[in-house]
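Asks: this one's sequence-less:
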């Protein structure tokens, strides 16, 4: 069984920017060059980056924190 690979913020941003600049071709090529296991992961990073470059750095896994007002 493979362990999940954690990518740094800087790495994600670098890969997305290089894809958008068209330096290495398509998604598959960029994923192979940077050893991103799944092209769909790269697509998710692109979507987040297009929403706003800072949204790429937010972590969305796990349960959301709920604040209760008394």
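Replies: Arrived safely, thanks for sending. What you see is a predicted model, and the numbers here were worked out from it, not measured in a lab.

Asks: from here on, contacts and neighbour counts on C-alpha atoms
Replies: OK.

Asks: Any buried residues in stretch 8-15, and which?
Replies: 12-13, 15 (16 or more other Cα atoms under 10 Å).

Asks: Please compare the first structure with the one that follows:
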């Protein structure tokens, strides 16, 4: 999976998205986990969703993680 991730923030964004979608957590709780505000969580998730549409490697990583869960 490491070869699919080039930016340090990629895994952080993916983790936030998966906590939201699969973990049932919402912005304030995710923000608490990552020590950021809930609005930052929202912005990171928006950026990731935009990248999912345009970057195949991000989709591949998310699909791989979801399959392993």
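Replies: Thanks, I have the structure now. For clarity, every value in this text was computed on a predicted model and none was experimentally measured.

Asks: about what we covered before: out of the buried residues of stretch 8-15 of structure 1, which comes closest to residue 49 of structure 1?
Replies: Comparing these against residue 49 of structure 1 with Cα to Cα places residue 13 closest, at 8.1 Å.

Asks: That closest one maps to what in structure 2?
Replies: Using TM-score structural alignment, the partner of residue 13 of structure 1 in structure 2 is residue 14.

Asks: Just the element for its match, please.
Replies: helix 8-21 (DSSP states H and E).

Asks: One more: residue 24 of structure 1?
Replies: Per DSSP H and E, there is no helix or strand for residue 24 of structure 1.

Asks: Which helix or which strand is home to the nearest residue to it once chain neighbours are set aside?
Replies: Residue nearest to residue 24 of structure 1 in three dimensions, not counting chain neighbours: residue 30, with 6.1 Å by Cα to Cα, 6 or more residues apart in numbering. Applying DSSP H and E as the criterion places residue 30 of structure 1 in helix 27-33.

Asks: give me every residue that touches the residue nearest the centre of structure 2.
Replies: Nearest to the mean C-alpha position of structure 2, counting by Cα atoms, centre = their mean, stands residue 14 at 1.9 Å. Residues in contact with residue 14 of structure 2 (Cα atoms under 8 Å, 6 or more residues apart in numbering) are 48, 62.

Asks: And it, how far from residue 29 of structure 2?
Replies: 16 Å (Cα to Cα, to the nearest Å).
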